[in-house]
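Visitor: Fold the following, please.
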Amino acid sequence: MHPGRATGVAGLAYARKLRLLVTVTIIGVLAWFLLNVLERETRHAEERAANMVLAQLRAALVIRGAEVMLSREGDLGAQVGINPFKLVEHQWLNYQGACRSQQPARGNWCFHWREQKQTVNRPKGWLIYTPRQRIDLDRRRTEPGKPLAWKVTTEFADRNNNGQREQDERPTGLKLSPVSLTAEAAPTQDAQR
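Guide: Below you'll find the model as predicted:
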């Protein structure tokens, strides 16, 4: 009998420990792989859900813009900054309404309105979304917990293709435009405190 070779009870115990170690290793690798897949799929689901909300709000703005343009007293400029969630008759689970803090909870939307003169009937402001994780939203790369904002603005026939509306370029509809919270919204937020 070879002295280095384990036999009998000691050999069986060694074989069981080796099988247990291999089994635990395989299960660990599979669990790690499945957790990566789960994380990737939750990121894709959040990305699709947020882009779907933006698409539905944009569709509602197209309809609202057409209604305003077809009405005799319609003024697209008066629609700038409106809350697009009010245009869709749907109970949004992740829409918190008016923002109660500087940003909504992760994975939620809110409407940050700014103070207006007493003569203005509607609150005007920004639509804000705070992603749960890093996603691509509206062709922008997001960071988890950092809010993104959009504002309802007017589209116009840009005749000279400079991207800026001149006096002779008439508005043609409504759209959601990305807004930088640090540049445009910060002074308004400070004014409300």
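Visitor: switch to C-alpha atoms for all contacts and neighbour counts from now on
Guide: Will do.
Visitor: and Ala183, helix, strand or coil?
Guide: Secondary structure assignment for Ala183 (DSSP: H, G, I helix; E, B strand; the rest coil): helix.
Visitor: And it, how far from Ala13?
Guide: Per CA to CA, to the nearest Å, Ala183 is found 68 Å from Ala13.
Visitor: The chain: helices as residue ranges?
Guide: Assigned by DSSP state H, the helices in the chain fall at 8-70, 186-192.
Visitor: which one of those helices lies closest to Gly173?
Guide: helix 8-70 (4.8 Å; CA to CA).
Visitor: Ala183 and Ala13 - which one has more neighbours?
Guide: Ala13 (13 against 8; other CA atoms under 10 Å).
Visitor: and the nearest residue to Pro131 once chain neighbours are set aside, what is it in contact with?
Guide: The shortest distance from Pro131 to any residue other than its chain neighbours is 4.9 Å, reached at Gly107 (CA to CA, 6 or more residues apart in numbering). Contact partners of Gly107, counting by CA atoms under 8 Å, 6 or more residues apart in numbering, are Glu46, Asn94, Tyr129, Thr130, Pro131, Arg132.
Visitor: Before we compare anything, build this one as well:
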Amino acid sequence: MQSARRTDASALVLARRYRLVVVLAVLGALWWFLLGVLERETRNAEERAANMVISQLRSALVIKGAEIMLSREGTLAEHRGINPFPLVEHQWGNYEGLCEAPKPAPGNWCFLAGKQKETVIGPGGWLIYNPRQPITIDRRQAYERQPLAWAVTTEFADRNGNGVREQEERLTGLKLDPVPLTEEAAQTQDAQR
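Guide: Below you'll find the model as predicted:
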């Protein structure tokens, strides 16, 4: 009788351990799935936020270009390379202002002012974004902690469709174009200090 009780007790202990292992395995699988979903959603959120900033800045540049053309005070060419962030009346939580380092903190924007030649009119610089993780911004693949850059340029009426502005083709507005961020751009910033 004693041995039967021990066998029943040990079988009960084994059944409880088996249930505990099954529950822990199910919880582990759910936790793994949840972490994957969380990572995907944070990537989607960062991608949407960065693309929204680009879209808002482009809209502000369209308005600024129209204001310049209507006021006839100044030219569109004088506004190449401007910092587009001040054009939008919004307190940007992830905008650092002028770049203090070659690149902003992960997930942040900054404006890298370029060194101007004496013959160049107006300011010049690049808008820099440093992604936290691999995402797609403005149809460009961005990799973790590898900054992307944009510059304010002018649009023109391309009558012959060659993509190059000739003397007779007039400027029609301002736009934000992706540009390669090279070591030369970062060295330009360091030379200003």
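Visitor: If any of the contacts of Gly107 of the first structure are buried, give me the PyMOL selection for them.
Guide: Selecting only the buried entries of the contacts of Gly107 of the first structure in PyMOL, with 16 or more other CA atoms under 10 Å as the criterion:
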select buried, resi 46+129+130+131+132
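Visitor: in the second structure, which of the contacts of Gly107 of the first structure remain in contact?
Guide: Contacts conserved in the second structure for the contacts of Gly107 of the first structure, counting by both residues aligned by TM-score structural alignment, their matches' CA atoms under 8 Å: Glu46, Asn94, Tyr129, Thr130, Pro131, Arg132.
Visitor: Return the distance of the residue lying closest to Pro144 of the first structure once chain neighbours are set aside relative to Arg43 of the first structure.
Guide: With CA to CA, 6+ apart as the criterion, Pro144 of the first structure has its nearest non-adjacent residue at 4.2 Å, and that residue is Gln133. Distance, Gln133 of the first structure to Arg43 of the first structure, using CA to CA: 7 Å.
Visitor: do the same with Leu137 of the first structure
Guide: Distance from Leu137 of the first structure to Arg43 of the first structure, by CA to CA: 11 Å.
Visitor: Out of the contacts of Gly107 of the first structure, the closest to Thr142 of the first structure would be?
Guide: Nearest to Thr142 of the first structure, judged by CA to CA, of those is Pro131 at 7.2 Å.
Visitor: quick one, what contacts the aligned partner of Gly124 of the second structure in the first structure?
Guide: For Gly124 of the second structure, the aligned position in the first structure is occupied by Lys124, per TM-score structural alignment. Going by CA under 8 Å, 6+ apart, Lys124 of the first structure touches Val80, Gly81, Ile82, Asn83, Trp113, Arg114, Glu115, Gln116.
Visitor: closest to Ala157 of the first structure among those?
Guide: Val80 (16.5 Å).
Visitor: still on that earlier bit, how about the kept ones among the contacts of Gly107 of the first structure in JSON lines, adding distance to Val37 of the first structure?
Guide: Output for those, formatted as JSON lines (distance: CA to CA, whole Å):
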{"residue": "Glu46", "distance to Val37 of the first structure": "14"}
{"residue": "Asn94", "distance to Val37 of the first structure": "24"}
{"residue": "Tyr129", "distance to Val37 of the first structure": "25"}
{"residue": "Thr130", "distance to Val37 of the first structure": "23"}
{"residue": "Pro131", "distance to Val37 of the first structure": "19"}
{"residue": "Arg132", "distance to Val37 of the first structure": "17"}
